[in-house]
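Visitor: what follows is a predicted structure for the sequence shown.
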Amino acid sequence: MTTVPFCLASASPARLTTFRHAGVEPHVVVSGVDEDAAVADATERLGELGSDDIALLLARAKCEDVAARLEEEEWDGLVLGCDSVLEFDGRTYGKPVDAAHAASRWQGMRGRSGVLHTGHWVIDLRDEGTGATLGAVCSTTVHFADLSDEEIEAYVATGEPLKAAGAFTIDGIGGPYVTGIEGDHHNVVGVSLPLVRELLSEIDVPWHHLRQDR
């Protein structure tokens, strides 16, 4: 049986690397979704959104945006959209806007814990597929080290916190500053492989049908 074509609707190098390490080589298409506008519109229509709701909303928006383009190209496969946000002190945080913002975030997070939510949305565009559109959120508690001001300054200076939801990574320079997690570690990187597997099982696609090595 041939490998099921699989598109990752994300610009995240960490998500792509995670899939590659698991034997999957996605076709990557980056969405053109205005995240702030999407959240503002949903909030106006639905009221205040929880952090997990925002993650799922944006994952779906990105997936639908890319799926619409691929459908015009008669793409015969699956599309996955993802979005991650950090819930901390009851507030929702995406990527910091600048270095000062990232430093301020870390000054508040050090020695404490937050919850990283990643929304996942799948659309089945296969010619002989289900036509399904479905999604779910994976949430992982993250415990942060009690960094000194000097450590925060040095970390922010690398530029890495500006590229990541919550201003940190677990698989990069920020790894030493995460003392522990509760939940799926893949989710903190940006995509929960076990959750993707579960979503695919709902449309009768075994995980190994995405792999190129079978």
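Guide: Noted; the coordinates are in hand.
Visitor: hey, let's count contacts and neighbours off CA atoms from now on
Guide: OK.
Visitor: can you pull the contacts of residue 19?
Guide: 25-26, 193 (C-alpha atoms under 8 Å, 6 or more residues apart in numbering).
Visitor: put this next to the first one:
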Amino acid sequence: MRLVLASQSPSRRMLLENGGVSPVLHPANIDEESLIRASAGPAEETVAALARAKAETVAPLYPDDVVVGCDSMLLLDGTLQGKPHTVDATVNRWRSQRGKVAQLLTGHAVHYRGQWVVETVTTRIRFGDVSDADIEAYARSGEPLECAGAFTLEALGSWFIDSIDGDPSSVIGLSMPLLRRALYSFGLNASEFWS
């Protein structure tokens, strides 16, 4: 039995590897923008739906393995924010979020032999009052361009996050405590996946 990660996120892979797991990497190809537009529910349901869509795409290929899909978005001033993708969008995002508090929502969908655990973890992020020069340099580094909320907690972005209230691994991209609880609900132990 293996743990399959339906994601290409290096941060999620790092969390699993640091936790003793050598995941099978099978990124799911879904139309995230269409799913976001079609979602009429609360923000937490939107990110959970994205995570489930990823896991559903991959799960049929791994019927006897645990498949994990995740998606993260930042809820800032009542609006969901995805990945900025460009330097200019990153600069604009940081100028609007510096000095503020937002919620990072990470949806999880864990599948095992027809059973599902689908849940969203919410963590409060307090952004530092970052200088324009640091915002420009951070955006130009390329690091935040493909990150929910335009930041990382585990790398250069750590300079600019004053505090978090919640699960740090969820901010990085995958809640290890949630994954542990999901495995327990399936009658499995986390240690069964350690290399």
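Guide: Received the coordinates, thanks. All values reported here derive from a predicted model rather than from experimental measurement.
Visitor: circling back: any chance of the contacts of residue 19 of the first structure in TSV, with distance to residue 96 of the first structure and neighbour count too?
Guide: Listed next are those as TSV, based on distance: C-alpha to C-alpha, whole Å; neighbours: other C-alpha atoms under 10 Å:
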residue	distance to residue 96 of the first structure	neighbour count
25	29	19
26	28	20
193	26	18
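Visitor: ranges for the strands of the first structure?
Guide: With DSSP state E applied, the first structure shows strands at 6-9, 27-28, 78-88, 91-93, 113-124, 133-144, 178-182, listed in chain order.
Visitor: how about the equivalent of residue 112 of the first structure over in the second structure: what's its closest non-neighbour residue?
Guide: In the second structure, residue 112 of the first structure lines up with residue 100, judged by TM-score structural alignment. Leaving aside its chain neighbours, residue 100 of the second structure sits nearest to residue 127 (5.5 Å; criterion: C-alpha to C-alpha, 6 or more residues apart in numbering).
Visitor: which residues touch that neighbour?
Guide: Residue 127 of the second structure makes contacts with 97-102, 160-163, as judged by C-alpha under 8 Å, 6+ apart.
Visitor: what's the burial count for residue 57 of the second structure?
Guide: Residues contacting residue 57 of the second structure under the criterion other C-alpha atoms under 10 Å number 16.
Visitor: how close does it sit to residue 4 of the second structure?
Guide: When distance is defined by C-alpha to C-alpha, to the nearest Å, residue 57 of the second structure is 12 Å away from residue 4 of the second structure.
Visitor: ok, now residue 117 of the second structure?
Guide: Using C-alpha to C-alpha, residue 117 of the second structure is found at 15 Å from residue 4 of the second structure.
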